[in-house]
Structure formats: C-alpha cells, structure tokens
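**Student:** sequence and predicted structure are below.
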Amino acid sequence: MSKIVFITGASSGIGESIANYLHDKGYTVYGTSRNPKKGSTPFQMVALDVTDAASIKKAVTEVITAEGKIDVLINNAGKGITGPIEDTPTAAMKENFNTNFFGAIDVIKAVLPHMRTQKSGTIINTTSIAGYMGLPFRGIYSASKGALELVTEALSMEVKSFGITVVNVAPGDFATNIAAGRYHTPIFEDSAYKEKYAENLALMDAHVDSGADPRIMATAICKIIENKNPKIHYKVGGFMEKFSIVLKRILPDKVYEKLLMNHYKL
C-alpha cells in the first residue's frame, strides 16, 4: 500500500509542487486549501482552513474515513507578513501567528491520535530560513517560523516513543506567489521608516521572483519521507542562504547584525 500523505496549503507554490511530485512518485496525496476546486489537480483536494478547528477536524476525519490512516503530515500552509514592528498592526501579527504557528499546531493535534494508534507516522513542518534570524521588516514572519522550529524540537522528543517522527524543513527563497499573498503593512507617509521600508519591500519581492524552482523543495521532502532515520532540521536553499545560518552561529552578535544591516542598506 502506498503511503497516505496529507499536505496543508497545497493549492499553489511549494505545497502544490510537493503534492504533484509525491503523487507522481506513487504516494496517495490529499492536498488542502480553504476553497479547493475539484478536478483542478491530479491529487485529491479537501477543504481546510488552518485557523478553524472545526475545519481541521472535518478534513482529517474525511481522509481517515477514506484511507484508514495518515502516514505523513506536511504542514505547509503559511502566510507572509512585512512591515516595521512599530507600524505593523498587532492584529495583523496575531493573524499571522494563527496561520503559521497555531494553525500548524492544531493540525498536528488533529493527526497525532491517529498516528499514535497506528504506532507510526511522520510530521514535516515547513518553516523558513528566515526563522533562524530576525530579519528587518520581516520580524514577525521570522518569529512565527522560528517558534515552529522550536516546537518541532520539543514535539520530536514527546512523540518518539509512539513511533512518530517529527522533522522541520526550512526553505529559502523559491519562485512562488507568496509575495502576492503577504500582508504588507502600508508605507505610511508619516512613518519614520518610510524610505527604508519601501526600498526593502521591493527587494523582498525581487528575491521571491528570482527564487529557485519549488521542485527542489519537493525532491527534498520526498527524500525525507523515504529516509528511515531523518534528521530533525533540514535547510533547503542557496549556498548563501544556508551559510547565513552558519555565520550567525560563529560570528559575534554585533558583527552579524552589521552584515544584515549592510545587506538591507540600513
């Protein structure tokens, strides 16, 4: 029997690439989105809003009823957010955490009882290389992804005795439509950060537009699923993106901060 894979946020971008790739490899894939269009993908789609507990329960129940199990959960649904910390509405920050952090946890909570019963399962949380560092004008996004990184570590230890593996995959910039779906704090005319934020907003969007092929992420995810003893943390991105994490570990704080400020022209 092929493994049953459950992927949140599979209607576009990295999630869709992962779902298509695993489907082509022979996995039984269930992708999710808030408003799935039937027949629009070669894999099956179910409705799921990660910020709605009832929606999560319904989607998980639907797959369990149809297949009897979920072997792999890929927590991929996420939203971007940009803006100076001072200018960004707190409500927008909370909404971002509800999707990127609490949403992922609620899906995990819905799937775990089934994985414990079958005494096996793999949970893969998609975070971001941005979660390893506080990036200017992306601080809330960095924080939400960094928080999920730490929860992955804790959860891995908590569920290991049940035969469940928990893995984190942090991608760099990939060519997706994430920029279009981001919450962008407006560039306020009276903002102290007006010029620098405007410059960096254009830079962030350019990085996504010139990003790598999402199939690279899909290939990495497939290798993790097929690995009988995967690591806890994986980074998937360009050399400099991954090297930036190494630099953060070895350089003094102020030196690393200066490098980032130079990069972002601050």
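**Tutor:** On my side now, so go ahead. Numbers count the residues shown, from 1 in each chain.
**Student:** for the rest of this, base every contact and every neighbour count on C-alpha atoms.
**Tutor:** Will do.
**Student:** for the chain, just list every one of the helices.
**Tutor:** 13-24, 53-67, 90-97, 103-118, 139-159, 178-181, 194-209, 215-226, 239-250, 253-263 (DSSP state H).
**Student:** out of the ones you listed, which is the most enclosed?
**Tutor:** helix 13-24 (a mean of 22; mean count of other Cα atoms under 10 Å).
**Student:** report all helices and strands that that helix contacts.
**Tutor:** strand 28-33, helix 215-226 (3 or more Cα pairs under 8 Å, 6 or more residues apart in numbering; DSSP states H and E).
**Student:** on that earlier part again, columns distance to Thr41 on top of the helices of the chain, output as JSON lines?
**Tutor:** Converted to JSON lines, these look like this (distance: least, Cα to Cα, whole Å):
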{"stretch": "helix 13-24", "distance to Thr41": "8"}
{"stretch": "helix 53-67", "distance to Thr41": "17"}
{"stretch": "helix 90-97", "distance to Thr41": "27"}
{"stretch": "helix 103-118", "distance to Thr41": "22"}
{"stretch": "helix 139-159", "distance to Thr41": "28"}
{"stretch": "helix 178-181", "distance to Thr41": "19"}
{"stretch": "helix 194-209", "distance to Thr41": "24"}
{"stretch": "helix 215-226", "distance to Thr41": "16"}
{"stretch": "helix 239-250", "distance to Thr41": "31"}
{"stretch": "helix 253-263", "distance to Thr41": "39"}
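**Student:** how close does the closest residue to Gly15 other than its chain neighbours get to Glu149?
**Tutor:** The shortest distance from Gly15 to any non-neighbouring residue, by Cα to Cα, 6 or more residues apart in numbering, is to Gly9 (5.6 Å). Note on Gly9: its distance to Glu149, by Cα to Cα, to the nearest Å, is 18 Å.
**Student:** now swap in Glu257 and tell me
**Tutor:** 21 Å.
**Student:** what does Asn125 give?
**Tutor:** Taken as Cα to Cα, the span from Asn125 to Glu149 is 8 Å.
**Student:** here's the one I want to compare it with:
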Amino acid sequence: MSKVILITGGSSGIGKSIGEYLTKYGFKVYGTSRSPEKYTNHPFKIVGLDVKDMKSINSAVAEVIAKEGQLDVVINNAGVGITGPIEEIPEAEIQHNFDTNLFGPIKVIKAVLPQMRKQNSGLIINITSIAGYMGLPYRGIYSASKGALELLTEAFRIELKDFNINMTNIAPGDFATNIAAGRFHAPLKEDSPYKKYGSVLQDIDDHVNKSSDPVHVSKMVLKVINTKRPRTHYKVGAFMQKFSIVLKFILPDRVYEKMLINHYKL
C-alpha cells in the first residue's frame, strides 16, 4: 500500500511543492489549510487544520485516519516569517510566531503519535530553517522559533526510539516562495533607533526573490522518506548558506558575530 502523508501548510510554497512531488511518486498525500474550501482543484487533497487549534488538529488527523486507515508520514511545514528589531516587535506577533512555528508542530506531533505507536511505525519530518542555527539580526524571533524546533526534535528522537517512530529536521535556506507576502514586518519608524533595519529587510526579500526552486526541498523529503534510519538534521540550500552553519561551529563566537555584521553591513 502507498504511504499516507499529511503535510501541514500544504496549500502553497514549500508545502505545495512537497505535496505535488510526492504525489508523482505514488504517495497518498493530504495537505492542510485553515480554508480548505479555497483549494477544490488542488493537486492533492486539502483538509482543514489550524496548527494553533488542538481541536482542529485532532479533527484533521482523525479524518485522514478514517479515510486511509493509516498515517505513515507527517510533515510539519506550516510556518510564518517575522522580521524586525526584537525590541519593536509587538508581543502578540512574537506569541503568534511561536504558536505557529513551535507550539503548532508540538500539537500536531502529540495528535499523531498514538496512531503511529499503534502501527509501530511512522516518520515525522519537521521543516525548520538554516536561520534556526544562528541568531540573525532583525530575524531573531524567527531564528529562535525554528532553532527551538531543531532542539525539540533531538529530544523527541530519544523518547520515541522504542516505538519505531523516526523524527528528523529538514532545514531549508532561502527558496523562491510567497513567504515574504505572509511575513510580519515590524513597521519602519522614522524615530526608531534601529536605522539599519530597512536595508536588512530589503536584503532579506531580495534573497528570497532570487532563490532556487523549492523542489530541491521536495527531493530531500523523498530521500528522507526512503531512508531506513534518517539522520537528525538535514540542510537544503545554497552552498554558502549551508557552510555558514559549519563556520558557526568552528569559528570563535566573536569572529562569527563579526562575519554576520559585515554580511548585513551593520
């Protein structure tokens, strides 16, 4: 039987790319959206799910299991971007980012684990970010939420080892998606002491617009699904983005910090 796959945030961007790619390889794919009625002609089935709402998550998971009798792979892809000086980002936006990028995946994982234990099999892939490996200026909240998910996976892997359930992270760099359109930007204020934020924001958007096709992430997802014992961490992106993680671990902290300052012209 084909593996049944659930992708949160499967209506656009990386999630849609993953779903389309896996559908071509014969997997039974379900994506999620808070407004599934908008996607009647989607390349794969979209079910209603809000990662901030446990009742919504349980309902979506139950729907997939009722239709298919199994749930083999869950991909925590739903996420939101956020930029701005940490001091100037409203608390409500910080909470929303962590609710979506961290607490949402935790809720989804809790919802699917009973079925995976029952099957004595399962794979959970958390889509994180290369930004989660470093505290990037004016993206600190995003870095923190994705970095926390990376560490959470490390703990989960050990706790789940007796149940034949695998968990892994895939950390993309910048890819050409519509994430910038849905990202919260702290407003540029004339009286703000953070005068350089505007130029960094422009640099962030330029990198996304000039980036590669997200199909590269989809190919990595397929590779992980076909791997018997997935590693804890995978990175997908431009060479220098991935190499920046290596430098983070081998350079003294102050040298790496200076490198980021120079990169962003701060």
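**Tutor:** Everything's here; your move. If you're wondering where the values come from, they're calculated on a predicted model, not measured in any experiment.
**Student:** for Ser40 of the first structure, find the nearest of the helices of the first structure.
**Tutor:** With Cα to Cα as the measure, helix 13-24 is the member of the helices of the first structure nearest Ser40 of the first structure (11.1 Å).
**Student:** touching the closest one from outside, list them.
**Tutor:** 7-10, 28-31, 42-43, 76-77, 174-178, 214-215, 217-219, 221-222 (Cα atoms under 8 Å, 6 or more residues apart in numbering).
**Student:** that one vs the second structure, average distance?
**Tutor:** Superposing on the second structure and averaging over aligned pairs (mean Cα distance after the TM-score superposition for the first structure), helix 13-24 of the first structure comes out at 0.3 Å.
**Student:** for His96 of the second structure, see how far away the residue nearest to Asn178 of the second structure when sequence neighbours are not counted is.
**Tutor:** Distance criterion Cα to Cα, 6+ apart; nearest residue to Asn178 of the second structure, sequence neighbours excluded, is Gly13 at 6.1 Å. Distance of Gly13 of the second structure to His96 of the second structure, computed by Cα to Cα: 20 Å.
**Student:** before we move on, the earlier item: counterpart of the residue nearest to Asn178 of the second structure over in the first structure?
**Tutor:** Under the alignment by TM-score structural alignment, Gly13 of the second structure pairs with Gly13 in the first structure.
**Student:** for Ala179 of the first structure, see how far away that match is.
**Tutor:** Applying Cα to Cα, the value for Gly13 of the first structure to Ala179 of the first structure is 11 Å.
**Student:** likewise Ile70 of the first structure?
**Tutor:** As judged by Cα to Cα, Ile70 of the first structure and Ala179 of the first structure stand 31 Å apart.
**Student:** cool, Asp87 of the first structure as well?
**Tutor:** As judged by Cα to Cα, Asp87 of the first structure and Ala179 of the first structure stand 19 Å apart.
**Student:** so Ala212 of the first structure touches Asp173, yeah?
**Tutor:** Yes: using Cα atoms under 8 Å, Ala212 of the first structure is in contact with Asp173, at 6.6 Å.
**Student:** more neighbours: which of the two?
**Tutor:** With neighbours defined as other Cα atoms under 10 Å, Ala212 of the first structure and Asp173 compare such that Asp173 has more, 24 against 17.
**Student:** the closest residue to that one other than its chain neighbours: what's it in contact with?
**Tutor:** Leaving aside its chain neighbours, Asp173 of the first structure sits nearest to Gly211 (4.9 Å; criterion: Cα to Cα, 6+ apart). Applying Cα under 8 Å, 6+ apart, we find Gly211 of the first structure in contact with Asp173, Phe174, Ala175, Thr176.
**Student:** preserved in the second structure, out of those?
**Tutor:** Retained contacts for these in the second structure, judged by both residues aligned by TM-score structural alignment, their matches' Cα atoms under 8 Å, are Asp173, Phe174, Ala175.
**Student:** just the closest of the residues you listed to Asn227 of the first structure, please.
**Tutor:** Taking these together and measuring to Asn227 of the first structure by Cα to Cα, the closest member is Phe174, at 23.8 Å.
**Student:** please tell me how far the closest one sits from Thr32 of the first structure.
**Tutor:** In terms of Cα to Cα, Phe174 of the first structure sits 20 Å off from Thr32 of the first structure.
**Student:** then Gly139 of the first structure?
**Tutor:** Gly139 of the first structure is 27 Å from Thr32 of the first structure, by Cα to Cα.
**Student:** and Pro136 of the first structure, what pairs with it in the second structure?
**Tutor:** Match for Pro136 of the first structure (TM-score structural alignment): Pro137.
**Student:** and the spatially closest residue to its match that is not a sequence neighbour, what does it touch?
**Tutor:** Closest residue to Pro137 of the second structure apart from its sequence neighbours, by Cα to Cα, 6+ apart: Pro85 at 7.7 Å. Pro85 of the second structure makes contact with Pro137, Tyr138, Arg139, Ala186, Tyr194, Tyr197, according to Cα under 8 Å, 6+ apart.
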